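Trainee: All I have is the shape, not the residue letters:
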């Protein structure tokens, strides 16, 4: 089933077909079995020598975790910490724990870790087994670890849990996978330390996060920058291989840009042929997608970086929890 059809069920009010509804009890049972292994002590989380912050969500698809991780890196640096990031490296081919170099290949280590490493410069480790990957970071000078995703993975002991929700789509129809977008019940929010609301109107107790991006940077050697407003009134191709492509398309239209949409599945491995539209119109893409196009991008290609804006008091609370 295509993602557009799934979105109509999860977020558009269309009823879930019978086969989806029948699979929900199976999903619930499998999750209960996993949780039992950890809660009973049959399996125990790995405790590292430095504190761990989990940044995750309870829905399938993108909610804005990676921009929040980047904002946390900047805020922790400003408060005297030396953060590093651990990720599964989803979409990459690497299986062994790997510490990323300065020019990571997203086909090997995944697009999100590549983006985080290139943009922040902090140590980033990836691995199918998160504890094994995370063990590489203290030796690289890291004194606090940010786990990009992993709220449902209890293998790594954590000191702070942050759940990011999409402020516009929220929890959709409120059903568990596959009939709805929920990885686990919304009751899970009661156990996390912070709930961050990306866009929309935050509910009581939620921390507001806004994504800002008003610049475009060309991907070729020129690396020229332009204001997004410079594209106003013109037509562009827009590429998004993220969990919620519509958010990116809507952000461009907010700058009065005429958008020809090209949505791909999350983490889709973009190739040169994906950019062949038979014309010379500009191509705007997310920063996460841009890291996959560096080797073959031409002068038509522009990335649109975004930055997460949150209250300074949120970062101060994180700092205090770490120091306590």
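Mentor: Right, received. Where do you want to start? What you see is a predicted model, and the numbers here were worked out from it, not measured in a lab.

Trainee: from here on, contacts and neighbour counts on C-alpha atoms
Mentor: Will do.

Trainee: Same question for stretch 73-93: list its buried residues.
Mentor: If you call a residue buried by 16 or more other Cα atoms under 10 Å, then stretch 73-93 has these buried ones: 73-76, 81-92.

Trainee: same check, this time on stretch 9-27
Mentor: Of all the residues in stretch 9-27, those buried under the rule 16+ other Cα under 10 Å are 9, 10, 11, 16, 21, 24.

Trainee: And residue 304, how far from residue 286?
Mentor: 5 Å (Cα to Cα, to the nearest Å).

Trainee: Of these two, give the one with the bigger neighbour count.
Mentor: Per other Cα atoms under 10 Å, whichever of residue 304 and residue 286 has more neighbours is residue 304, with 24 against 21.

Trainee: With adjacent residues omitted, what lies nearest to that one?
Mentor: Sequence neighbours aside, residue 216 is the residue nearest to residue 304 in space, at 4.7 Å (criterion: Cα to Cα, 6 or more residues apart in numbering).

Trainee: Make sure the one you found is indeed in a strand.
Mentor: Yes - under DSSP: H, G, I helix; E, B strand; the rest coil, residue 216 sits within a strand.

Trainee: Pretty sure it sits against residue 225.
Mentor: Yes - Residue 216 is within contact range of residue 225, at 5.6 Å (criterion: Cα atoms under 8 Å).

Trainee: host element of residue 44?
Mentor: Per DSSP states H and E, residue 44 falls between elements, in no helix or strand.

Trainee: this is the other structure I want to compare:
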């Protein structure tokens, strides 16, 4: 869909009637919540939603990881809720641990549990996931990975993440374009951040120096990717925007053989058994699913993001306002 949504493909105009139907249905659904004809669930702790208005990967999960670390430094006990997309569990919501099966709980949920060390609960019913998280953990603030359009879940802070490279594409709604909601929705959220230079007034989050870890020993010392500059490697990405991962490796000086897979792809052993001895580098999300097949040549690339100071300052101010509001109540 990249050529359709992020290019000048005339087919997009032919799909506009379907986008109009999508807009009508989604707007009607949102109005049901606005006029309290459908219930919005509110909770005893603040809820921070990190989402986007477009489909595909925009970098939400790395921001969620940063946010949990930042909240802990401020004295909070964060927990995470997510969709658990791709999970095949027979009942929901599901509590997720670092050693949970990604086939059952979903790859992103297990990844978040491993990277943050915080409680994670997933399920298609986002309010039920929040309620279960609060019932069985000591969380005093909830971060929702995605969920901007899950209006049944009450929220105190909304953060929208935009892909700085692709932006909003042709700015059409699905299926003619990549948008779940119209661009004007960005004016109603509390904060907007992009994964690269998009608009001058929008803060960005930069990627800290990425490192590689062998899948067979994740406790090993991380190896800075910059030290491997000039090496030829296989690069594997089954995420919303594989090109972003490939570009990252190229910027570190690596010569890559790219292998793009569909988002949330369930790997088989043979998918990463190439007929040479080159190292195989993959994203953290892919590593969660491929670890059981790993050999010494398989490595994950771990990244961390650093938001602009302007974003951090505004986020902290929003948290202070929430705290003061709770004290007043």
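Mentor: Yep, that arrived. Note that this is a predicted model, so its numbers are computed, not measured.

Trainee: Pick out the most distant pair among the buried residues of stretch 9-27 of structure 1.
Mentor: 11 and 24 (17.0 Å; Cα to Cα).

Trainee: Just give the number of residues close to residue 312 of structure 1.
Mentor: With other Cα under 10 Å as criterion, residue 312 of structure 1 counts 9.

Trainee: Ok, residue 194 of structure 1 next?
Mentor: Residue 194 of structure 1 has 20 nearby residues by other Cα under 10 Å.

Trainee: That one corresponds to which position in structure 2?
Mentor: Under the alignment (TM-score structural alignment), residue 194 of structure 1 pairs with residue 191 in structure 2.

Trainee: Which residues are in contact with that match?
Mentor: 158, 159, 160, 311, 314, 315 (Cα atoms under 8 Å, 6 or more residues apart in numbering).

Trainee: list the contacts for the aligned partner of residue 88 of structure 1 in structure 2?
Mentor: Under the alignment (TM-score structural alignment), residue 88 of structure 1 pairs with residue 83 in structure 2. Neighbouring residues of residue 83 of structure 2 by Cα under 8 Å, 6+ apart: 122, 123, 124, 125, 126, 145, 146.

Trainee: Buried among those residues? Make that a PyMOL selection.
Mentor: Listed next is the PyMOL selection for buried residues among the contacts of residue 83 of structure 2, using 16+ other Cα under 10 Å:
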select buried, resi 122+123+126+145+146
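
Trainee: now, which of the contacts of residue 83 of structure 2 lie within strands?
Mentor: Secondary structure from DSSP state E places 122, 145 of the contacts of residue 83 of structure 2 in strands.

Trainee: Between the contacts of residue 83 of structure 2, which sits nearest residue 269 of structure 2?
Mentor: Nearest to residue 269 of structure 2 among the contacts of residue 83 of structure 2 is residue 122, at 27.0 Å by Cα to Cα.

Trainee: Next one: that closest one from residue 54 of structure 2, what distance?
Mentor: The value you get for residue 122 of structure 2 to residue 54 of structure 2, if Cα to Cα is used, is 21 Å.

Trainee: Just give the closest residue to residue 101 of structure 2, not the sequence neighbours.
Mentor: Nearest one to residue 101 of structure 2, counting by Cα to Cα, 6+ apart, is residue 110 at 7.5 Å.

Trainee: for that neighbour, what are its contacts?
Mentor: Applying Cα under 8 Å, 6+ apart, the residues near residue 110 of structure 2 are 96, 97, 98, 99, 100, 101, 102, 288.

Trainee: Now rank those by neighbours and give me the top one.
Mentor: residue 96 leads those on contacts (other Cα under 10 Å) with 26 neighbours.

Trainee: excluding its backbone neighbours, what's nearest the counterpart of residue 134 of structure 1 in structure 2?
Mentor: By TM-score structural alignment, residue 134 of structure 1 lines up with residue 130 in structure 2. Nearest residue to residue 130 of structure 2, sequence neighbours excluded (Cα to Cα, 6+ apart): residue 81, at 6.4 Å.

Trainee: quick one, helices of structure 1?
Mentor: In structure 1, the segments counted as helices under DSSP state H are 3-10, 18-39, 65-78, 106-109, 111-120, 130-134, 245-253, 287-290, 312-323.

Trainee: Which stretch of structure 2 lines up against the third one?
Mentor: What it means is helix 65-78 of structure 1. Under TM-score structural alignment, the match for helix 65-78 of structure 1 is residues 60-73.

Trainee: and if you look at the fifth one?
Mentor: When structure 2 is aligned by TM-score structural alignment, the counterpart of helix 111-120 of structure 1 is residues 107-116.

Trainee: compared with structure 1, how much does the matching stretch deviate?
Mentor: Superposing on structure 1 places stretch 107-116 of structure 2 at an average distance of 0.8 Å from its equivalents, by mean Cα distance after the TM-score superposition for structure 1.

Trainee: No further queries at this time; thank you.
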